Every structure is written in structure tokens, then in C-alpha cells.
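K.L.:
my questions are about this predicted structure, shown below with the sequence.
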Amino acid sequence: MSGSDSASLVRYSAVTRAHRAIIFMDVVESVRLVEEDEAGFLGRWLALVETIRSDILAPLNGRLIKSLGDGLLLDFSDVRSAVTAAFAIRDVAQRLNEGLPVNARIHLRAGIETSDVVLDQNDIYGRGVNRAARLVTLAGPDQIVISAAVRDGLTADLDADIEDLGDCYLKHLAQPVRAYRIGPPGPNPVSEPAYFFTELLPSLAIVPFITRDSDQNDLLGEVVAEELIRDLSRSTELNLVSRLSTTAFRGRGATLEQIRANLQADYVLSGEYRTSGQSITIDTELADCKTGQIVLTTRQKGKVAGLLGGRREMIDHIAADVNKAVMKRELQRAQSQALPTLTSYTLLIAAIALMHRLSASDFDSAKALLDELVERGRRQAIPQAWLANWHVLRVQQGWSDDPDRDAQMALQCTKQALDSDPTCSLALAVDGFVHTNLLRRLDVARERYDLALRNNPNDPLAWSLKGTLHAFMGEGPQAMTCTRRALRLSPLDPRRWFYDSLAASACISARQYDAAVQLARRSLRANRNHTSTLRVLSVAQWQLGDHDGARATTRELLRLDPQLTVQGWLARAPSSPFWVGQEFAQVLGMTGVPD
């Protein structure tokens, strides 16, 4: 044994072992707070730490182990003292926030664990410390999450109001951990649903377009801006600043910085138009307010009468180009910058885009982005819903080495999403997706889709997935009604190929094979890696008598999913108990899929 090894053993044997309660606490969105006002944040943070040290820890026999740049590690001799301290710290933080702007307030989240640990004079070690740090990721702003061991040391209604979160999967822990969210005892709920302080979607301001024609007023510029706002407000990737707010900047020649400061816009769309007789030419310019860079310029030509009469081809083209440009910009930002520096909406938009490319490397990158977003607020509905969607697509593509675990992970994500926001139509729709495609609980799925649409009748994903459920059950007319409505609601969606694919499945169940081929081919032009679309196309081609085309499509399908077999597909396909699934499997076999 070397001298250094002997010295390490001596030091290790000299430390103290004890059963302790550990609090790990951090600041929500600390990176943003530092970037926006470093001196102000640090001053408030240091004042909070000093108050905790002098007014809270000493009376409760607590110890400050570490004060990090945006977090605390605290040690207590018993569970009740730790919980009391956590409530007191939250109260102090909320008092210090009084009178501050919303975006400058410090919000803490905490995780508490109790276990045997190793103590020395300056630090604390052991599984309890690691688990406390993992539990904190389950907490939203101003929330406290504890383990089952901490829960066992509390008396409900006397020590705390306690809410069971169920078995939760934590990073780097193989088995789920039973977790609970707590609040002060009393009649109030443990916590209100938590939300991000920065939006999950970038904001776009469309200022009225101007004309250089001396004999024209700006009426048409108002019409163009109004129509673009109406179009882009249907996008699921953008928040639109209201027309009444943007009209105030008409003719002012305001700078991007002025618009950003007054409207809190991330992007600004502006432009000019000119008329010649009955023709109109519209030039647009999309600017990134953060950098001042122009990220898109377009020119569209058409008829004035068409613009005023509701024929929207020009507007639709501009809106689609803007939507794609913003997604491309945020994806580039996500791929070129370190994750901690990225805004939440950059993480979300980039993750959605990469997930739906369905290439293995991009798919893995999407998971990393979603994990980072979830780490910032594990109790948020939207990121959890998209993470559940990731697990479903992973199984569908044949990339999962453990479909049952992916199903459980997906369920865990939707459970947490709906726990945070029971009315979130995205979370409800994705939960239906999980129950349809992974668990084959079609009765539960139908309830989820119906509830999603009651909460948001214009959710295209919920309509599309509900249509697919009808398709799996061989209910062709209902399937086509739902998927057609989804297509009408998502004209600008960058994932239009996904809606086209599900609409093609609906056509199969209605025996509309020509329409199925057209929709599947349109979907594949946008994304050739979606194995489900290839299966649909192969079946539709075969039923139309294009047997050579069907076999060629199946060869491409097997290249992407070489493990596919007819029996394997039947074992996991939600449609397998119905005539449409049996017919589908029979045709797949005839096109070349091994039995």
C-alpha cells in the first residue's frame, strides 16, 4: 500500500458517521438572474444567505455546509428541524422579494433526504447528499420535495401538509424513488401549479408595414400586419405580441432595442409594400432582437384584391417562412452554445425539431435538451409532456432496448405534467398517445383525448391522435374526420409531416388507399425516416395493386427497422385486435416483412 493510500485511510477512519437530515436548495433560473443583473442578484442572494445563517440555522441546530453561487447544502440532526428550516427559508425569500419586479425575484426549490452520512469539520458525504440533490429536481419554484424516509418522520397536518408524488425516476438512479411534496400545515394546498418565469415560446412582434409610395396611406400595411398576426397566432412555436401593442410603433422608426424593451419581444417582423395598379409587392424582414441580426428576408407578389378579399396565399407563405426561420435560428443557437446559457424556449424548440427529424443522433440530442429543460423545472407540464412523447417515438422507431421501461418512463412524465397542470391539452394528448401506442389501453386513451379537446378544442395533436385511435379500431369515417380537422388546424406546423402520416393511417381504415398514398408520400418528402409512414405507404400501395412499389417501400422500411417482423408488429400494434390490424399484418407479410 502506498503512503498516500495509508494517509487516506487514516483520514477516513477519523471522520464521524451519523444519521442526519440533509437539505439541498438552489435558485430557480439562476443563470438568467445573473445574466440580467449580476450585482443585484448577488447582493440579494448574499443577504438571504446571511439571514439564513444568523436567524434560522442557529435556533434549529442546523449547519451551513456549503454556500454555492446559487445553492445551499444544509445539515440538521433531525427531520422536523430540517422541514421547519425549509419553510422558514422559503418565507424569508418571499419577504425579500416584496416590491421587486417579477423577473428579479429569487425563487428557491429544495430537496430533503435523511440517511447515514459521513461528517468531517468542513463537509458531508454519502448517498443522502446525492439523493437530496436529485430530489430538488422534482420541485418547482418555491416548492419542497422530500423522500419517503423524511415523510416517515413527519406527522401529517401537524408538521406539514403532504402530497404523494408517487414513484419518481431520478437522474443516475436505476430504481424509482417515492417522493412527496410538502407545504406548511394548514388548510391551503401544498402548492399552486408552478410555471416558468420566462416563456417557453419566443415572442414575435409584427409592426405595421409601411409604404414608400407617396400617394398611398398605410392602410394596407395595417392589413398585412393584422393578417400575419392572425396566421402566426396559430403556430405552436410562437407567442404573438398583440396588434394593439405593436400599432403604437407605426411610423416611429423605433430601434430593435426600443421595441424589445417595450414589448419584451425576441423577434420583430417588419416590412414595406408597394403597389402597381392592382398588384402588390411585400418585402419582409425578420430580426433577432438579441443580436440585431436579420435572420430572414422575403418578397411576395400578388393582387391587392386577393389580399383584401381573404385569399391568403401571400400571407400563408410569409407566415410559414417566418415560423421556419425562428425554429432554424433557435436550433442553431442550441447547437452552438453551452446548455446552461440557453433560454428555456431555445431548449424546447430545438428539442422538438431534433426529436421529429428521427435520425438516431438528432434524437439523442433532443433527449439531452429536454433533460436540461426538465432539470430547470421538473414540475412543469410542457417539457414533461414532450419528454413522454420522446419515449413513445423511441419505441415506435424500433430504437428502444427496453420498451416496457420506456412505457413506464413516459407514464411518469405525463403523470408529473398533469400533476402540475391537469388542464394542459398537450400533456393529456401525449398521455393518450402513451396509453394507445405503448400500453394499448384504448379506453383510457379515448378519455384523455376527449378531455384534451374539452380543454382546448383547437389542439391539432389531440385531434390527430384521436383520429389515429379511431383508425386503429377500424372506424374509418371518424378517423378521417378527426385527422382532417387536425390538418386544417396545423397549416404552418413544422411537423406537418407527422399529421400527414396519421391522416394516411386514417385513410387506410376508411379504405381510401389513393388518399393514403398521397398523404404518406407528402409526409415522406418532409421526413423519410418515419417507419410508421413507410408501413402505411407499403400497405396502401399493395391494396392498389402496385405490388412492386409496395415491396420497394418495405425494403426501405426494413433498412430503417431491420428487427421488424409481422409477429413483433402484431405484439405491439394497438390495432392488432381489430380487422384493420389483421389486414395490415397480412399485407406487410406479403410485401416482404418476415413473419
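P.N.:
All right, it came through fine. Numbering: from 1, shown residues only.
K.L.:
when you work out contacts or count neighbours from here on, use the C-alpha atoms and nothing else.
P.N.:
Fine.
K.L.:
can you show me the helices along the stretch 301-450 of the chain?
P.N.:
304-308, 313-336, 344-355, 360-376, 381-396, 403-420, 425-437, 442-455 (DSSP state H, counting those that start in this stretch).
K.L.:
what's the closest of those to G592?
P.N.:
helix 381-396 (19.4 Å; C-alpha to C-alpha).
K.L.:
and that closest one, how far out from the chain middle?
P.N.:
9 Å (C-alpha atoms, centre = their mean, to the nearest Å).
K.L.:
again with stretch 230-242
P.N.:
17 Å.
K.L.:
need the distance between the two termini of it.
P.N.:
10 Å (C-alpha to C-alpha, to the nearest Å).
K.L.:
for the most centrally placed residue in the chain, give its distance to G128.
P.N.:
Computing the C-alpha centroid of the chain and ranking residues by C-alpha atoms, centre = their mean puts P383 first, at 2.8 Å. Distance, P383 to G128, by C-alpha to C-alpha: 27 Å.
K.L.:
comparison target, given below:
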Amino acid sequence: MEHRLAAVLAADMAGYSRLMEADERGTLARLKTHRIELIDPAIAKNQGHIIKTTGDGMLVEFQSVADAVRCAAEVQIRMRRRNADVPEAGRIQFRIGINLGDIIFDEGDIFGDGVNVAARLEQMAEVGGVCVTQAVYEQVFDRLEIRFEDLGEKALKNISRPIRVWRAVLDDAADPRAGDGSARHSVVKPSIAVLPFANMSGESEQEFFVDGLTEDIITELSRRHELFVISRNSTFVYKGQSVNLREIARKLGAQFLVEGSVRKSGGQLRVTAQLIDTATDAHIWAERYDRKLDDVFAIQDELTAAIVATLPGRVEAAQQDVVARKTPANMAAYECVLAAKVRHHRSSRAENEEALKLVTRALELDPEYAHAHAWRGCILGQAWGYGWCADKDAAFDEVVRELELAQALDSNDADVQRILAAISISRNDLTKARHHQERALALNPNYDLVVVQHGELLTWLGHPKEGADWIRKAMRLNPHHPERFWSHLGKAHFTAREYPEAIEAFMHLSKMDANQHAFVAAAYHWLGDRTAASAHLAQIDKVDPEFTIDALVSTLHYENEADLHHLVDGLKSPEAAQVKA
């Protein structure tokens, strides 16, 4: 047995039994997500060591008292943000107690008075709160920007002596801007209101379908963090009324309105939808959907996905002309991010540099704009991937820092989870990538960048045919998708040994880089067309004289060695003798 002085953090989940009884699988899944995304990384970042876990709690040892308190504050503050949109009955919340004392290590577990006091303190803490002993308080009160409230001496169960207890006051710390004198710059996002769709069928039984369609569209649009969506309660006030659209827009504060109608005729259903710019009364977009009335709920899901997948892109496109006429110094944070996205998608070094300037300007306007931090990480990641940075290691570290900050500010942003998945892919940690990717899909299943990346991940995991299906779905979701989607599709088809389809996909690119020429050359090799293979191999040297197979391999993330060798073997054929290993 080993004795030593240590800071002990005891944490317990409030209402664990109640939550498990109500939804066992869902509770465990949410708890696992919080562990992976927040709790375990916070412990590791603060040099903590998890001694043991129970179903609803854990014991953690820290060498530094300050690290233990920092960790506890971070967990509780970020859990508060994560629970902001969760009904109170379903919230996962913790109590935390911290003590500094003598502990005994024996066979991987810890015992002793130091542990017992921490456990009792945890039981006294309020839900979402942190209690510490006098010994802890004396170590940190003047070292951390956290206030403490003296609760006085308390009699703790099975502890013979009274213990003086302090409560961490996390209200001010919950907002990192508090007390620094800085004003919050509000992010002015485009606002959109979905008016109740009109039932043109003359059948009252169709009202449930029409209202359900409208509500689903509002709910799904609300997943898009780049939009401010007016609530259902506000828009349904106008149901069945003859209204002036500009007057409604003024009352709701909406820049854009969506209106539509549903008409049933025999076994057919027709849904129309249109997007209106309220400043000009211009109809930006309109579409008509005709479906057979076989399963109204399936139709409702399909129409919702189709409309929601299209609208955000149309809203962005409508604003791009306005943004283009502004200088960055005069642009609001959202508009800077919007302009940065447009530049990023052009995938050139010069455009990437301009995109970085724009998104950096957005963060100057609002340092805590999570979506902007996520996109700054994405833009830096593009520079890292293409080698447009002087120090790749430093650039990658900066990408990781941006995404950690974005996740701390808003873990429910689909872009945050999408880019965290991309970082994990680049590290060949496909298990973690799948976790973040599934989170991104759950947050926004109709976002083309999330959907296309799911196809990429499935390709790396050895399911390229399924991956190709997801990539084609992303192309349908965004008919104006970035050109690189064709490259992703080409790689999926090649990995599936579908060579003609792979070549056809790559041929959609206006210009291929050396890696893309390599995939096409290998595809022609496996088809037995040595002439075409040689032509693309020759293009590799023209496009990138420094190209090597090893450099290509470093950009690939195949889980199955056979998939990697399939490409490499196609580039080590007789006609590929000039390609450098």
C-alpha cells in the first residue's frame, strides 16, 4: 500500500436511477457522449487520473489542487451549456466534491479519509455545483478566477470532526466574458419564418398532414446554426388568415419567409414551397413536389428533407451579392463567415488565405462565435491538407485548438462535430471519427457537407458502395455542391472496384491534382488500358514533380490493408515505372 497527499475529485450523476428507469439506453448513450466529448478530455487536460468509475459517478486523483478545481468548473459550466436546450426532466447533471488529503493506494484503488471527505462533499453539493474543503479553498482562492461562498462548518456522515465547506460560485464563470469589461458582439444571422402551409384540398382530415409538414420544416431548419428560425408559436398565429407578407415579416422580424400549400387530388399529393426575400418581395426559390399518396408520413419526411436541404443554401446565395459589396471591416460576424465559406469552397491557396482573413475578422467581432471557430479550424485544415502552410505540425495544432474551443462553446453545432470527425480521420482514429460523424448526422441529417463526409468515412472503413450512395445523396441535397464531391465519389467507386464509374466521376473535375490522376491511372490499369494509364501517370509528373507514392499513401486512411494495396499495386505496374515510391 502507498500513502500520499493528493487532491481527490468525487463526482456523481444526479437523478441517475430516475433517468435510467425512464430511458435506460438513451441515458447511457448520452452519458457516454458527455464522457467522450467533455468529461474525459477535461480530466486529461488538467492532468487528472481516473481511479475508478461506477455507473453514475467517478473518483479522480489530481496532483494539483488548482487542476482539480479547474476541471470541475469546466465540466459543470459546459454541462450547463449542453443542457440549455434539453427538457429539465431529461438533463444529465453532476454534483462534485473536492478534497485535499492523505489517501491510500492499494491494487489500483484509493481509500482513506481524503477519499471519504470528498465523497461526502459531493453529496452536499447542489446539482450542477462544486463543493470544496478549507484545505482546497486555501490553495486556490487567490489563484483562480472563481469566487467561493463560505458554507461554514458542516457535520458529514461518518466523519467524526466538523469540516469547513466552501461552494464554488460558477454563475459569473459560466460566461468567460464576465468581468473582463468586454461587450458581447451579437451574431446577426439571417432570420427566417415558416408560415403555416395552406391546405388547398378542402378536406379537413388533411390538416394534420399540412400542420405536421410545417412543424417538421421549422424543427429541421432550427438545426442549422447559421439561421435564426422564428418559433412555431409565433408563425402559427397567422394560420388561416389572409395576410400581408411584408407586414408579417415586420412583426416577426424575419428577413425571409417560407410559404407553401398542399393539394390532394385522388391518389396524388402536390406540395409547393417558395422562399421570399421580405426586403424586396423577390421570390428567391420555388419548387413543386408531386408524390403518390401511399404513406403520408413517409411523404412528410421526404418533403421536409427536400425543402430543408435546399433552403439554407438559397438563403446564403441570396445574401452573397450583398456581402460581396461590403468590405470586411464593415461586415458583421455572420457575414464574414458566410463570405469565408464561399472562398473556402473554391479550394485554391489564394482563396484559402482570403477565407482565413474573413473568418478571423468574424472572431474579432465575436470571440465566442462557435460556428466561426469551427470554420476557422476547417479553413486552416484545408491549408494543412493541401500543404499551404509553412509548419504543418503547428497548423494542425491550431486546427485542434479551434475545434476544442468551438466544442466548448457549442457542442451541438453540426459543423463542430463534422470537423472533429475530419480531424479524427486525419489521425487515422476511425472509431472516434465515427462517433463525431454520427453526432453530426444526428444534429443535421440534411447538411450536404456532413452527408458527403459520411460517405468518405464509410469508404475508409471498407464500405465504399454504401459510401458512394451517401456521396450521391449529398450531391442531390446540394445541386451546386463543391467540385471536390466528384473526387470523393471517384475514390469510393475505385475502392469498390467499380473502375468505369470511378473514372467517370473524376472526369467531372475541371482540373485534377496529382493524387486524383493517380486514382484514374490505377483504375485504367485494373481495366487493362495501359495507354490511358500511362497518359495519366505522365500527367502526375507535370502537375507535381515532387509526387511520390508514399506521399499519396499518407493522405489515405483505409482501415483495410487490402484497399490500400489495391491502389498502390495499380501504381506499381509496368506502365508506372516512372512513378517514385
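P.N.:
Received, thanks. The model shown is predicted, which means the values in this text are computed figures rather than measured ones.
K.L.:
returning to what we had before: surely the residue nearest to the centre of the first structure is in contact with R376?
P.N.:
No - assessed by C-alpha atoms under 8 Å, P383 of the first structure is found out of contact with R376, at 9.9 Å.
K.L.:
A479 of the first structure is in what secondary structure piece?
P.N.:
Element membership of A479 of the first structure [criterion: DSSP states H and E] is helix 476-489.
K.L.:
tell me which of the helices of the stretch 301-450 of the first structure sits most buried.
P.N.:
Among these, helix 425-437 has the highest mean neighbour count (mean count of other C-alpha atoms under 10 Å), at a mean of 28.
K.L.:
between it and helix 381-396, how many degrees?
P.N.:
20 degrees (axes from the mean of the first three to the mean of the last three C-alpha atoms, to 10 degrees).
K.L.:
ok so, going back, please list all residues in contact with the residue nearest to the centre of the first structure.
P.N.:
Taking C-alpha atoms under 8 Å, 6 or more residues apart in numbering, we find P383 of the first structure in contact with 348, 370, 373-374, 417.
K.L.:
in JSON lines: the helices of the stretch 301-450 of the first structure, plus distance to H547 of the first structure.
P.N.:
As requested, the helices of the stretch 301-450 of the first structure are exported to JSON lines (distance: least, C-alpha to C-alpha, whole Å):
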{"stretch": "helix 304-308", "distance to H547 of the first structure": "45"}
{"stretch": "helix 313-336", "distance to H547 of the first structure": "37"}
{"stretch": "helix 344-355", "distance to H547 of the first structure": "32"}
{"stretch": "helix 360-376", "distance to H547 of the first structure": "30"}
{"stretch": "helix 381-396", "distance to H547 of the first structure": "25"}
{"stretch": "helix 403-420", "distance to H547 of the first structure": "32"}
{"stretch": "helix 425-437", "distance to H547 of the first structure": "28"}
{"stretch": "helix 442-455", "distance to H547 of the first structure": "32"}
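K.L.:
tell me which of those helices sits nearest to E192 of the first structure.
P.N.:
Smallest distance to E192 of the first structure across the helices of the stretch 301-450 of the first structure (C-alpha to C-alpha): 8.2 Å, for helix 403-420.
K.L.:
and the closest one, what does it pack against?
P.N.:
Judged by 3 or more C-alpha pairs under 8 Å, 6 or more residues apart in numbering; DSSP states H and E, the packing partners of helix 403-420 of the first structure are strand 161-168, helix 381-396, helix 425-437.
K.L.:
let me have those in TSV, extended by distance to R495 of the first structure.
P.N.:
Below are these laid out as TSV (distance: least, C-alpha to C-alpha, whole Å):
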stretch	distance to R495 of the first structure
strand 161-168	30
helix 381-396	14
helix 425-437	15
